[in-house]
Each structure stands twice: as C-alpha cells, then as structure tokens.
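In: no FASTA, just this:
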C-alpha cells in the first residue's frame, strides 16, 4: 500500500510540475525563423478577407455570471458587405468594410468598420474606459511574428485593439488576439444595459467560402464599486462570397469619398499620436458625438454638395475641437 501511495504521489507531482512549468503567457514568444516562415501566409490570410460577401451575424448571450440577470434571446441579422484593401505596404494592411443595402428601390452604401493590421507592433491603441483610448506597449518578447489588429468605428474613431498570432490547430489556421477591452456595440448601447463594456478574445479564420470572425465576449458592469461579470456572449460573423448584390455601388462610393476619409483617418491618427491617445464623448445611438456629422460630410462629397478639401477641413476641425487628452 505504501509503495502504491508513493508511486501515486510521484505521478501527481509530475503532473503538477508539467502543468505549472513554462512561460506565463498562453502563447510563448515566437522564434525569428518561425516568424519568417509564416509571414507570407499571414499576409495572404489577411488579404483573403477582401472581397464581396453575404454576411450573417449570430449573437447569443449564453451564460449568466450574475444570478439576477436574464440573458437575451439569440439574435441573427445580416446583409451584404464589400471589403476592400485600401493600404498595403507589406507590414501594414488596412481593410475597409462597406455595407450595401436597399432603400427605396436603390442601392445605398454605408461606410462600416475598418480593420488595420500591423506586423510586430511596439504599441497598440486600446480601449481604456468610457470614451477613452490609450496606447498600450506590446511586451518586447511578444512582438516577433505577431500582428496587431485595431478596429475602427464608422467615423474612423477607434473601437478596440489587440495583438495576437496566426496558429494552426486541428488543421485549421486562425489569428487569435490577446484579451482586449471593448466599448459596447450599438446593438447593446441603445438598450442602456447593466453592463458597460466587454472583455473579449477575437478570432479570424479563412474558410473555403470566405471567412469567419468569432468573438468570445465577457460583458461586465459596475457592481459594489468594482467591475463584475454579468453574462457571457458569443458572436459569430460569417462572410460568404457572393455576387448577388451590386458591389459596384460600394466601389463607386469609395472612389468618390476615399480622399475625404483619408483626411479623417490622418486627423484621428494625429490626435492619438500627439495626445497619447484619444478621448471623446460618445452617444449610445451614434458612437462618438461627431459620428453623424462626419458621415454627413462624406455624403455631401458624394452628392457634390461639398468639395473634398472643404469637407476634409470641416472634419479636421470637428475632431480637433471635440477630442481631449485621455
């Protein structure tokens, strides 16, 4: 019996040591040779997200962490979306999403979210608190071979940022972020729920038919003077290649407004760089308090009501006047 107990204890100790040993990070640093071997495929996977798609958005509050909360019923929606590469300089790729919807029998384009990818970043602009984004340093040991993804709202103000790596598990390749803070999406913000932010992991995976964007969101809110988890949510956005809508409308919109939006991006970037981040008031219905005005200026350029230089100057003034030190 004593010999059996000794063997059992030794086995348990070996398991414990194997479990606790190793790096503190869920993903260890990437060797330079491995990073170099993966770089071309990483770029190909990011660029493969460009195209014309039918999109399905699946959202489900799945598990409550607060006994007094009732999870929302599952919700699905969808539409058509064109994704275009607007910057590609090798180590930085920018993808602009453009929704195409039918309204009064005609195609209407709505500038949607934007995703910026940067290889081996030193820092990332991340969500810090209500209406506030700050620069976060990426640990030096975790930069090699990794990509940052920063997501921007419809008016090109920041939404969330994170860094992560491409990996293959079970034969499936994906990019997976670190844990990132996010502000509420409009679908939640307009309900003024008990939670006020998300802590999330973000994944992107290329499929035979397009790609998927998978989110694992912990929704948190203030409780007894501190942040507390309220409910878990999963979101699966499926992008399936499609030629069943007028993608040309998206390209025509972008051709007419891209110089204006380039000026808007540059102003947001200037503010973030010079002020150490961005702070701006937000509204549940629109995002930033100037979102609707920035979008209207783009429409004015599209319809010829305003020239690009005048609209760009007005947008720069709006951003400069409404942002503050974070």
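Out: Looks like it arrived, so ask away. The shown structure was predicted, so the numbers you read here are calculated from the model rather than taken from an experiment.
In: for the rest of this, base every contact and every neighbour count on C-alpha atoms.
Out: Fine.
In: list the buried ones in whatever helix or strand residue 240 lives in?
Out: Using DSSP states H and E, residue 240 sits within strand 226-241. By neighbour count with 16 or more other Cα atoms under 10 Å, strand 226-241 contains the buried residues 228-241.
In: A further structure is provided below for comparison with the first:
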C-alpha cells in the first residue's frame, strides 16, 4: 500500500511538472514588441578588435501550429510595417526525447542519443531556420519559481543570420541560451562563444552577450498582418515540415549544402510555393529539392 501511494505521488508530481512546463512553453506565444541586442564582450586575442554592436527591433507573432502529447511546434513571424511579413524561425519542443541533432561545423550535423533515463522530465528545444533547416537543438529541464519560468542549455550552432555573410573568422557559435518566461512576455538571454573549429581543436575568437526581449502586447492589431499571411501560407509550410521530418526521422548524420546551382534552399521553396500546387505535388517537389541539399553521412550514432 505504501509503495502504491509513493508511486501515485511521484506520478502526480511528474504530471504537475509537465503541465507547468507546457504552460511556460506556450507562455512564449502572443503578439510581441521585440528587441534584438548583441555585443561582443571579451577576446583572448589582443589584436582582435571588437565588432560593432548589433541592434534591431520589430513586431513578432509567436503561436502554436502543432501540438500533441509530447510535442509543441511554435512558429515565429516578423511583421515589418503594415504589409510585409517575414517567416522567422521555428521551435519544436519535445518531451523526454532521446534523439539529438547537433551542429559540428560547416554544414555537418551529427545525431546522438541520450542514455536511458537521462531525458526524464526534460524538454528538447529544436530550433529551425526560416527554411525549416536545423539551427540548433538543446536539452534541459524547466524550473518554475516566483512566477518565473526558466530553461537553459549550451549548444553549438552555425553562424547567425546577422553574420553568416559577413564573417569568415569563425565557424561555430556556441550558444548559451537562457529563456525566462513571465506574464509580461519572455527574455531570451545568450552568452555566446564564437569559435573557429578545426579537427580536434576549438579556438575561441570572441565572446558575445545577446538579449532578445519579447514584450507581449495587449492589443494584437499589430500582428493582424502576420495572421493573414500565415492563413495563406500555412499549408505549404506544413508540407515543408513534413518532408524535413522524413529527413530527421532517419536519425543519421547529415551535411546540408548552403547552395545548389548557386541558389539557396529558401529560393527553391519560394519558387515551388508560387506554383500553387496541391499538397501531394508540393511534397514531391520539396523532397526532390531536399535530396539535392541533404547528404547522409554513414557514421555510427553517438551517445550523450
């Protein structure tokens, strides 16, 4: 009897924790005024000159596009003025997920698996680029106290969009991510290392502080343009997600090319969407394009 009570209490505790986690994850949603601020802070190289700070702002609509028992898919759309919308990044949250796709360098991604039990009560945040290619994945448990919710991880990632056409001196951004969620919005704080990775060695070029501050707006009129845009474009991007899932579900190491015939992946997707195909045709064409960009590497999956 005592053992049964203990098991019931443990089960209830896990359920309560997971429910609080889901509330925090979905607490990121809404219409936000967002500011993006980055500043390089320290370099071990005395000859290195810190680069100019980066500042940007906008209106971002964050919303759930898919939800199941152990998975929440959240899309970000950036509104520029009253008419222009940019499909921004996407994040998938998966519960007790043993699979992790980690960036290595220069388009190479490596799959690994957590040992049994290591993912208990934890969530993986899988972040994707504007074309739904992977950007980074990290795993951690949420903590909840005093009306605040915190999740943090340290992960390797490609260069951010603000720098990947400008910088050649580093090839890995080691992201220190901390997400704080409150009723007023959420804060994405970053302590990043810009690293030059060669086989077997990581050379720190410079460290960086990043603050992405999302202030939730009580009036969502500023996000009406993004809602209308998504209503029109959602079916196509559902097809894109489905075909990328076919890639990820193979649990293989992959290399993603930046260009095919001098075009980026997003350019091919834009062209396909303009054709106004049905879903079956879309998925066939999306798959054909992904087969040109994604190379499967025959390596043994590692353990975390």
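Out: Nice, I can see it. Small disclaimer: the values here were computed from a predicted structure and weren't measured.
In: returning to what we had before: so the strand holding residue 240 of the first structure aligns onto which residues of the second structure?
Out: Counting by TM-score structural alignment, strand 226-241 of the first structure pairs with residues 201-216 of the second structure.
In: these two touch, right, residue 81 of the first structure and residue 49?
Out: No. Using Cα atoms under 8 Å as the test, residue 81 of the first structure is too far from residue 49 to be in contact (11.3 Å).
In: who has more neighbours, those two?
Out: Per other Cα atoms under 10 Å, whichever of residue 81 of the first structure and residue 49 has more neighbours is residue 81, with 28 against 23.
In: run a quick neighbour tally on the nearest residue to that one once chain neighbours are set aside.
Out: Of all residues not flanking residue 81 of the first structure in the chain, residue 99 sits nearest, at 4.4 Å (Cα to Cα, 6 or more residues apart in numbering). Per other Cα under 10 Å, the neighbour tally for residue 99 of the first structure reads 22.
In: now the helices for the second structure?
Out: Assigned by DSSP state H, the second structure shows helices spanning 2-26, 224-248, 265-274, 279-293.
In: what do we get in the second structure for the residue nearest to residue 81 of the first structure?
Out: Checking TM-score structural alignment: residue 99 of the first structure goes with residue 78.
In: residue 93 of the second structure versus the aligned partner of residue 147 of the first structure in the second structure, what's the distance?
Out: Structural alignment (TM-score structural alignment) places residue 147 of the first structure against residue 123 in the second structure. Separation of residue 123 of the second structure from residue 93 of the second structure (Cα to Cα, to the nearest Å): 6 Å.
In: these two: who's more crowded?
Out: For the pair residue 123 of the second structure and residue 93, the greater number of neighbours falls to residue 123 (26 against 23), based on other Cα under 10 Å.
In: show me what contacts the residue nearest to that one when sequence neighbours are not counted?
Out: Closest residue in space to residue 123 of the second structure, ignoring its immediate chain neighbours: residue 95 at 4.6 Å, by Cα to Cα, 6+ apart. Counting by Cα atoms under 8 Å, 6 or more residues apart in numbering, residue 95 of the second structure makes contact with 70, 71, 121, 122, 123, 124.
In: distance check, the last one against residue 97 of the second structure.
Out: It stands for residue 124 of the second structure. For residue 124 of the second structure relative to residue 97 of the second structure (Cα to Cα), the value is 7 Å.
In: who has more neighbours out of the two?
Out: Using other Cα under 10 Å, the more surrounded residue of residue 124 of the second structure and residue 97 is residue 124, with 23 against 20.
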